[in-house]
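> Below is the sequence, then the predicted model.
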Amino acid sequence: QSIVHSMVEFHDGSTIAQASPPDMRLPIGIALTWPDRLADAAAPCDWTTATAWTFEPLDSETFPAVELARRAGKAGGTAPAVYNAANEACVDAFWDGRIGFLDIARIVGDCVEEHLAHGHVADDALTVDAVLVADAWGRARAAELAGVAA
């Protein structure tokens, strides 16, 4: 169906979803105009027509990065910054042909696990500087592991 493009689940149990008809003009418009929104980038959902949306359980084996992102988010502190930085570094390495697509989640996972193992996640010490240090470390470590993976 490709109607729900993203969802955010909050700790109160509610979920907010971004829904629109399947049309790449909307995400491209968002990317080009962020933080503003491009008027009429795509047709809106037609809420006057009865429509059924079906959802399938997430296949964590096929999509391991989702569970990894949840783990980093639950750990808190600087773990999400490491996840994001390592992911961006791995995607760059993939586009450059240095690693395979399936290496991305493995390397990001290795970076997050190494970061968590060293206890660099205390929420009470979360500062902009701590996030920037974690970001730099995540990028450097992922680049290092990507070099080994090649």
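Arrived safely.

> rest of the way, CA atoms for contacts and neighbours
Fine.

> What separation do you get for E56 and P80?
26 Å (CA to CA, to the nearest Å).

> Looking at those two, which one has more neighbours?
P80 (24 against 5; other CA atoms under 10 Å).

> Which residue is the nearest non-sequential neighbour of the more buried one?
Nearest residue to P80 in three dimensions, chain neighbours excluded: A72, at 5.1 Å (CA to CA, 6 or more residues apart in numbering).

> another one to put next to it:
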Amino acid sequence: MVQFVDGATIAQASPPTMLLPIALGLTWPHRIPQVAAPCDWTQAQTWTFEPLDATAFPAVQMIKEAGKRGGTFPTVFNAANEEAVSAFHAGKIRFTDIVDSVARVLEAHTASGEAVTDTEMTLDAVLNAETWARTQARELLIL
């Protein structure tokens, strides 16, 4: 779900199954037909929202932390994640290696002294952080 400044929330809805996000992750940018039954909007329904399981989904906490740190950290997270997902799609790493590799690139960014704060942020800083993170991820993943 995405919440906007005006209070509106946009969500992608489906029956409670991980089949859809897994299928989309494995076949992006394509969608496989009939992975799960669609919602029947003619029937009354109850939706229940549970707290996020941070153990099962560690990348969520990582991106929240990158967002809190600000500066170039969200850019580094995104670039490292894209490289890891591409490596997974190419069959070069396991699905479970994605989060670990992104975490290692974020740790390297912290240690490198390359991080830029929000007050120092420029377009060049963002582009440099992206290039740096992609290079780090490729080296880490031995691509």
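Alright, I've got the coordinates. Keep in mind it's a predicted model, so treat the numbers as computed, not measured.

> Give me the TM-score for these two chains.
Remark: TM-score between the superposed chains equals 0.71 [TM-score structural alignment, normalised by the length of structure 2]; 124 aligned residues with a CA RMSD of 3.0 Å.

> follow-up on the earlier one: quick one: contacts for the residue nearest to P80 of structure 1?
Going by CA atoms under 8 Å, 6 or more residues apart in numbering, A72 of structure 1 touches 79-80, 83, 112.

> Could you see which of those carry over to structure 2?
Counting by both residues aligned by TM-score structural alignment, their matches' CA atoms under 8 Å, those that remain in contact in structure 2 are 79-80, 83.

> ok, which stretches of structure 2 are helices?
Using DSSP state H, the helices of structure 2 run over residues 19-27, 58-69, 73-89, 97-112, 123-141.

> matching residues in structure 1 for the second one?
Using TM-score structural alignment, the residues of structure 1 aligned to helix 58-69 of structure 2 are 64-75.

> do you know how far the residue lying closest to A59 of structure 2 once chain neighbours are set aside is from V116 of structure 2?
Leaving aside its sequence neighbours, A59 of structure 2 sits nearest to V99 (CA to CA, 6+ apart; 6.1 Å). To V116 of structure 2, V99 of structure 2 is 23 Å away according to CA to CA.

> returning to what we had before: the residue nearest to A59 of structure 2 maps to what in structure 1?
In structure 1, the residue paired with V99 of structure 2 is A105, using TM-score structural alignment.

> tally of neighbours for that match?
Other residues close to A105 of structure 1 by other CA under 10 Å number 20.

> what do you get for the one 10 residues further on?
For H115 of structure 1, the count of nearby residues is 21 (other CA under 10 Å).

> That one and P80 touch, don't they?
No. Using CA atoms under 8 Å, H115 of structure 1 is not in contact with P80; the gap is 10.4 Å.
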